[in-house]
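Q: the amino acid sequence is not available; the structure is as follows:
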């Protein structure tokens, strides 16, 4: 591995960590000495890469926007193509279009030999999902991003219909079900709703309190308390 390759790998490892990572951890993953990690971090900092931290405390990448994008490996291309193919086959028209545009952007920056890999994939996704999965999904995703409350008219598995006001936080894509998770004002607790059983949805102009990230953390803590093995 050349020094340039090693520096790019180091930046990529730092990108993968949201919290400070020690030089020893970085050295173990790169197969180099801790001393070399220290030298490489200083080198990157001198080139303008914003890496915060120090020996013993760990390092955190704050910004690398001035660097050229890292090239994808064959395995990364396989993962991206497989994921985007799944999105284009098993979600609604809005996300399908987004997946196709993303794939085109990726293809535009790849060298010819990797473009060939992307165009001739051997990893395939099952056929198109059922149309019932497309209903209401764009409105739900928009409400999640903008923190708008939503009101549902919902029919449960016992065929009982109710109206709920929800703070939407997560949209789960399962094989046979799309699941909306959020804070239910009626129950004063987190609840799950199958999207195909939503009869009507109205996105309110009213925002729920706090930030989306705070609500997401509350939901994750709730999941962790109920299901200790949840990640």
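A: Alright, I've got the coordinates. This is a predicted model, so every value here is computed, not measured.

Q: contacts and neighbour counts: CA atoms only from here.
A: OK.

Q: what about residue 54, distance to residue 99?
A: According to Cα to Cα, to the nearest Å, residue 54 and residue 99 sit 39 Å apart.

Q: between those two, which one's more packed in?
A: Between residue 54 and residue 99, counting by other Cα atoms under 10 Å, residue 99 is the more crowded of the two (21 against 14).

Q: nearest residue to that one other than its sequence neighbours?
A: Leaving out its chain neighbours, the residue that sits closest to residue 99 by Cα to Cα, 6 or more residues apart in numbering is residue 84, at 5.4 Å.

Q: name the element that neighbour belongs to?
A: Element membership of residue 84, judged by DSSP states H and E, is helix 74-90.

Q: could you say what helices and strands that helix packs with?
A: helix 93-109, helix 112-119 (3 or more Cα pairs under 8 Å, 6 or more residues apart in numbering; DSSP states H and E).

Q: second structure follows, compare the two:
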């Protein structure tokens, strides 16, 4: 499992992360993501990120992120990604992302 401090550092630095992720069944996959926000849920911490593979926002339980390698800075502005993420989640009226 990757420490939350490393994920927060990647968010602040606007760095891509190449992650190894395990789904609920234990199947592993690799993704390159642009981390945007950590959300604290009742039973888990969740990383909201733009997924380069899916070309969409996805959420990743932090306890299922098995490894992460920091990469180059992603090209988008984090504040703009946050607005788009909130629109995607229905938390704002933003629909042009």
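A: Good, I have the coordinates. In this text, all values refer to a predicted model and were calculated from it rather than measured experimentally.

Q: if we can go back for a sec, figure out which of the helices and strands packed on helix 74-90 of structure 1 is closest to residue 75 of structure 1.
A: When the helices and strands packed on helix 74-90 of structure 1 are ranked by distance to residue 75 of structure 1, counting by Cα to Cα, first place goes to helix 112-119 at 10.2 Å.

Q: give me the stretch of structure 2 that the closest one matches.
A: Under TM-score structural alignment, helix 112-119 of structure 1 corresponds to no residues of structure 2.

Q: quick one: that helix to helix 74-90, angle?
A: If you take axes from the mean of the first three to the mean of the last three Cα atoms, to 10 degrees, helix 112-119 of structure 1 sits at 30 degrees to helix 74-90.

Q: what range in structure 1 matches stretch 25-32 of structure 2?
A: Going by TM-score structural alignment: stretch 25-32 of structure 2 matches residues 158-165.

Q: can I get the helices and strands packed on helix 74-90 of structure 1 in CSV including distance to residue 41 of structure 1?
A: Shown next, in CSV, are these (distance: least, Cα to Cα, whole Å):
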stretch, distance to residue 41 of structure 1
helix 93-109, 27
helix 112-119, 30
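
Q: which of the ones you listed sits closest to residue 191 of structure 1?
A: Comparing these against residue 191 of structure 1 with Cα to Cα, the closest turns out to be helix 93-109 (24.8 Å).

Q: can you pull out the residues in contact with the closest one?
A: With Cα atoms under 8 Å, 6 or more residues apart in numbering as the test, helix 93-109 of structure 1 has contacts from 81, 84-85, 87-89, 115, 118, 134, 138.

Q: show me what the longest strand seen in structure 1 is packed against.
A: The longest strand of structure 1 (DSSP state E) is strand 161-173. Judged by 3+ Cα pairs under 8 Å, 6+ apart, strand 161-173 of structure 1 is in contact with helix 137-146, strand 148-155, strand 178-184, helix 212-226.

Q: 10 Å instead, please
A: Applying 3 or more Cα pairs under 10 Å, 6 or more residues apart in numbering; DSSP states H and E, one finds that strand 161-173 of structure 1 contacts helix 137-146, strand 148-155, strand 178-184, strand 189-194, strand 198-207, helix 212-226.

Q: touching the second one from outside, list them.
A: If I follow you right, that is strand 148-155 of structure 1. For strand 148-155 of structure 1, contacts defined as Cα atoms under 10 Å, 6 or more residues apart in numbering pick out 139-140, 142-144, 160-168, 182-185, 193-209, 212.
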